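Engineer: Generate coordinates for the sequence data below:
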Amino acid sequence: MPHLPPAPDALDLPLRWNNRFATLGDAFFAPLSPTPLPAPYWVGTSAAAARSAGWDEALLRDPDVLQALTGNRPLTGSTPLASVYSGHQFGQWAGQLGDGRAILLGEVDGLEVQLKGAGLTPFSRMGDGRAVLRSSIREFLASEAMHGLGVPTSRALCVTGSDAPVRRETIETAAVVTRMAPSFIRFGHFEHFCHHGMPGELKILADFVIDHYYPECRTEARWNGNPYVALLAAVTARTAEMVASWQAVGFCHGVMNTDNMSILGLTIDYGPFQFMDAYDPGHICNHSDTGGRYAFYKQPNVAYWNLFCLGQAMMPLIDEQEHAIAALETFKDLYPQAFARRMAAKLGFTDVQEAQKPVIEGILKLLAADKVDFTIFWRRLSHWVADSSVKADSVRDLFLDRAGFDAWLLSYSELLTHIPRALAADLMLKTNPKYVLRNHLGEQAIQAARQKDFSVVADLLKVLETPYDEHPDFEAWAGFPPDWAAQISISCSS
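Structural biologist: Reported below is the predicted structural model:
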């Protein structure tokens, strides 16, 4: 394995680096150093993410660390590299891809640390290896917001900025996000080695993933003792849970290509994402998605399709097609079960009962028909259940079809009589967030940051880290989006 020569100005921090991915071999990555940016500055930092990674949060105020996490100074013990993978994009085989602007520094206390936007790599293709302030703020806030919601996700340690120009549709400024996850291995890594006829490397990759992240697959008896079938089944289960959590909070990923799918069932690669305002199952958040492949209601089926791509890539290890299909078919039971659990919790029920099904289906139809604000509805319903002095009108007023809502509320109220109302209310207020990262809130943070005012980023982070709390000082952020929010265009460009 080639190594970069040690840098004389490397910053020595009290971090225990473990560069496990770098042991896989030359076929998996290219070693390289980040490309420096001039005059960097802090845009946002997450003390909670720092603590989760074993970092002293004081490091996120250190000017030397600022330089290191912008890519201007190496960190002692890190082994920077860009990994190669392939994948399907918008349903079409795209061939070789790879980390075009993400550089893996290594692993600290079980979390890989990546710099996104740190410059050209051998896999940048026609790109410049940079990320812009706009998209970097969105990814930073979304990562921590999703963690606050309890959705499986990568984390974001910080975002740094520079006034260096970056051309997109217009000239913007550069930024770097430091993001973390137990692993950034994707479905596309497996597709790469299968497509290129490299069964040895495919096995090395699968064994690495099993040994470090799914050790139970070595002893799983269900799949005839085949650890690779067990791995496919385990990834299927985690993916089902992840997507169910998306659907329950109204999250649209926007670009569910196989190279954006985590082998650990984590939400990664926040690009043209959106938390829905008005509930619309057909909502398309990515303006580049002209065919609507990644519309909100299609996300479970797309996840299933992507899992089949992973299964095909693993066939050299699995051998028997029926075993792979059996593992993949578990999605058809696991996803509905995961979604039903989450929807039951949103209604205040600790377990899933058959009688809940028409109530869940009924409210989703009503929400869609009247384009009711998804987050506000569930939060108002939670307060109605929690406080007998709250009138049902606070919820009814969200609907044009008042009679339809009243009929639904009667059915729901009958279910509530079978459980302690206080327990239902407590569960609902811990399940239905008051705050999500709506597009217009992200846009306000971006516009302020462009004027070097990073207070909105900091305040939003504070609220989104605990989105189930009331945060009375930020009540306006829990309200309806302004009319101009509908004009915000989010695409794959970042």
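Engineer: C-alpha from now on. contacts and neighbour counts both.
Structural biologist: Noted.
Engineer: show me where this structure has strands.
Structural biologist: Using DSSP state E, the strands of the chain run over residues 29-31, 41-45, 81-83, 86-89, 92-96, 102-108, 111-116, 131-132, 155-167, 171-181, 251-252, 274-275.
Engineer: Of all those strands, which one comes closest to residue 23?
Structural biologist: Closest of the strands of the chain to residue 23 is strand 29-31, at 10.1 Å (criterion: CA to CA).
Engineer: Here is the second sequence; please produce its structure so I can put it next to the first one:
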Amino acid sequence: MVLADRCVMPEAMRALAAPRFGALSAPFMQPVIARPLPNPQLLYLNTGLAQDLGLDRSWGDSPAALPLLAGNAPWPGQTAFASAYAGHQFGAWVPRLGDGRVLTLAEWQAPDGGPVELQLKGAGPTPYARGSDGRATLRSSIRELLACEALHALGVPTTRALALVGSSLAVMRDEPEAAAVLSRTAPCFVRFGHFEFHARHGSPQQLAALADHVIEHHFPYLVQQPQRHAAWLAEVIELTAALFAHWQTLGFCHGVLNTDNLSVLGLTLDYGPYGFMERFRPHHVCNASDHEGRYAYTAQPTIGRWNCARLLEACLGLLDKQPEMAREQAAALLLYYDEIYRSEVMRRWRAKLGLREVRAGDAGLLNRWLTLLQRGKADFTLAFRNLAGAIQIDPAETLILLPPGQDAALGDWLNDWRARLASEGAVPTERAAAMRRVNPRYVLRNHLAQAAIEDAQRGSSTKLQRLLAVLARPFDEQKGAEHYAAPQREGTELEVGCSA
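Structural biologist: This is a model prediction of the structure:
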């Protein structure tokens, strides 16, 4: 069977007559020819995702699938491209960035009617590579694959990983490393930085065309609204605030929250030096390159707001022709971020504590618990997970189950928490089950990712496949997987920087 005839382009994918973002052409993007990857080997294929996207069961077994996923062949009927964007990186304006080692290989319509973009990361340099080799390492590719699939299983909006292709090619970073190409998908990959780029370097018509493209294809219910751009920006701000709230309540730290790494669809995008916080520290910094702690855990919500402010600045001309009126609208929209974030983060914190009703003392109860975690150097994920088992058991056993220490303070908090649950008429077994549905047993810990990477560097994907299987069911107790829930010993945490 010839892949281009039937397997790659089934009828569900033919329904989209032309590419979407690619149809915008220059100056939004430039065509790219991928650089062939020598000796490609398919290390991972997300078969479930492939079927969801409209690729049939035989797709991954076809002899033409690997060349496509490696960047060694073009997608039939489409031209690969890289897009232009700018951004604020660690607070500093960088006028020209763009897809330096990423190209969009294909766009189509999934069986559910939703748009799909397929990108290759590491398939060689693009016009925006700024002197880099355009390659990705096996190490960084595995980290991104694991992160996006782990967050997806946790219910966090994210890009997805379709496939990982390894190679005998070595690329130089701090030392020679194996190269790889990661295939990732999303409805679109438009970033805040796209709007910053066209606001600074383009025309008002160009900026409006980009916004209208995003609205038409991803927010179509806003097309007929008279103030569609303001309504769209409100949606982006809401999605962003909700995303940051979700991260905070899972202890997830992105690491590089530049404006060029924020999606206008509220997706977690571009995984570099990320990390799930283990020992609870409000000022935890997961990026070893972030020496000033700009993107520390406790700073993330404020950074989300700051980045939304930069997007609004770029889009002032879309809000009103009068600068003063546009600034007033932008200021009101930025306040909306605060409103959504406060509401969403407290909704999620309440669920993690097993609380259903909204009461005035909720923030105080939460902060007392987090203070106990900090003082006791508790593992964030396990402390919340174990709390579900502390609803009924004897106080002495509870102090053993929960790691924070300071028995008197913990005992007082437990009494107040249990009293609060009782005042809501909580059925302990039902409330504990509800807590376990939102407090994961398993998250992607850096030492687990590193073990999978080292295994893959030795030529095996066994640990990668096993880890992905565990992370796909983060809320379930899995027999034989106990060590996947265990934190790294204090003082042995891995540091992750920005090299890729």
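Engineer: which stretches of the stretch 151-300 of the second structure form helices?
Structural biologist: Ranges of helices in the stretch 151-300 of the second structure, per DSSP state H, counting those that start in this stretch, are 192-201, 204-218, 228-250, 300-314.
Engineer: hmm, back to that, okay, the strands of the first structure in CSV with distance to residue 357 of the first structure and mean neighbour count next?
Structural biologist: Putting those into CSV (distance: least, CA to CA, whole Å; neighbours: other CA atoms under 10 Å) gives the following:
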stretch, distance to residue 357 of the first structure, mean neighbour count
strand 29-31, 48, 22
strand 41-45, 42, 22
strand 81-83, 44, 26
strand 86-89, 35, 22
strand 92-96, 36, 14
strand 102-108, 43, 26
strand 111-116, 39, 25
strand 131-132, 44, 25
strand 155-167, 34, 22
strand 171-181, 35, 24
strand 251-252, 22, 24
strand 274-275, 24, 22
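Engineer: how about these, which one is nearest residue 445 of the first structure?
Structural biologist: Taking those one by one with CA to CA, strand 41-45 is closest: 10.3 Å.
Engineer: re earlier: go through the helices of the stretch 151-300 of the second structure and name the closest to residue 382 of the second structure.
Structural biologist: For the helices of the stretch 151-300 of the second structure, the distance to residue 382 of the second structure is smallest for helix 228-250, at 11.0 Å, taking CA to CA.
Engineer: what's the mean distance for the closest one versus the first structure?
Structural biologist: Superposing on the first structure places helix 228-250 of the second structure at an average distance of 0.6 Å from its equivalents, by mean CA distance after the TM-score superposition for the first structure.
Engineer: what's the matching range in the first structure for that helix?
Structural biologist: Mapped onto the first structure using TM-score structural alignment, helix 228-250 of the second structure spans residues 227-249.
Engineer: gap between the matching stretch and the chain center?
Structural biologist: 14 Å (CA atoms, centre = their mean, to the nearest Å).
Engineer: again, but for stretch 405-416 of the first structure
Structural biologist: 34 Å.
Engineer: By how much does it deviate from the second structure on average?
Structural biologist: Mean deviation of stretch 405-416 of the first structure relative to the second structure after superposition (mean CA distance after the TM-score superposition for the first structure): 0.9 Å.
Engineer: In the second structure, what range does that stretch match?
Structural biologist: Taking TM-score structural alignment, stretch 405-416 of the first structure hits residues 410-421 over in the second structure.
Engineer: quick one: residue 238 of the first structure and residue 153 of the first structure, what's the gap?
Structural biologist: Using CA to CA, to the nearest Å, residue 238 of the first structure is found at 12 Å from residue 153 of the first structure.
Engineer: what sits against the residue most central in space within the second structure?
Structural biologist: Central residue of the second structure (CA atoms, centre = their mean): residue 268, 2.3 Å from the mean position. Counting by CA atoms under 8 Å, 6 or more residues apart in numbering, residue 268 of the second structure makes contact with 148, 156, 157, 158, 159, 243, 262.
Engineer: Residue 238 and residue 153 of the first structure - which one has more neighbours?
Structural biologist: Shown here are residue 238 of the first structure and residue 153; by other CA atoms under 10 Å, residue 153 has more neighbours (24 against 20).
Engineer: Need the counterpart of the more buried one in the second structure.
Structural biologist: Aligned partner of residue 153 of the first structure by TM-score structural alignment: residue 158.
Engineer: you'd agree that match is up against residue 265?
Structural biologist: No. In this structure, residue 158 of the second structure is not within contact of residue 265 by CA atoms under 8 Å, at 9.3 Å.
Engineer: Format the helices of the stretch 151-300 of the second structure as JSON lines; extra columns: distance to residue 124 of the second structure.
Structural biologist: Below are those laid out as JSON lines (distance: least, CA to CA, whole Å):
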{"stretch": "helix 192-201", "distance to residue 124 of the second structure": "21"}
{"stretch": "helix 204-218", "distance to residue 124 of the second structure": "26"}
{"stretch": "helix 228-250", "distance to residue 124 of the second structure": "31"}
{"stretch": "helix 300-314", "distance to residue 124 of the second structure": "29"}
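Engineer: tell me the most buried of the ones you listed?
Structural biologist: helix 192-201 (a mean of 24; mean count of other CA atoms under 10 Å).
Engineer: mean deviation (superposed) between that helix and the first structure, please.
Structural biologist: Looks like 0.5 Å for helix 192-201 of the second structure (mean CA distance after the TM-score superposition for the first structure).
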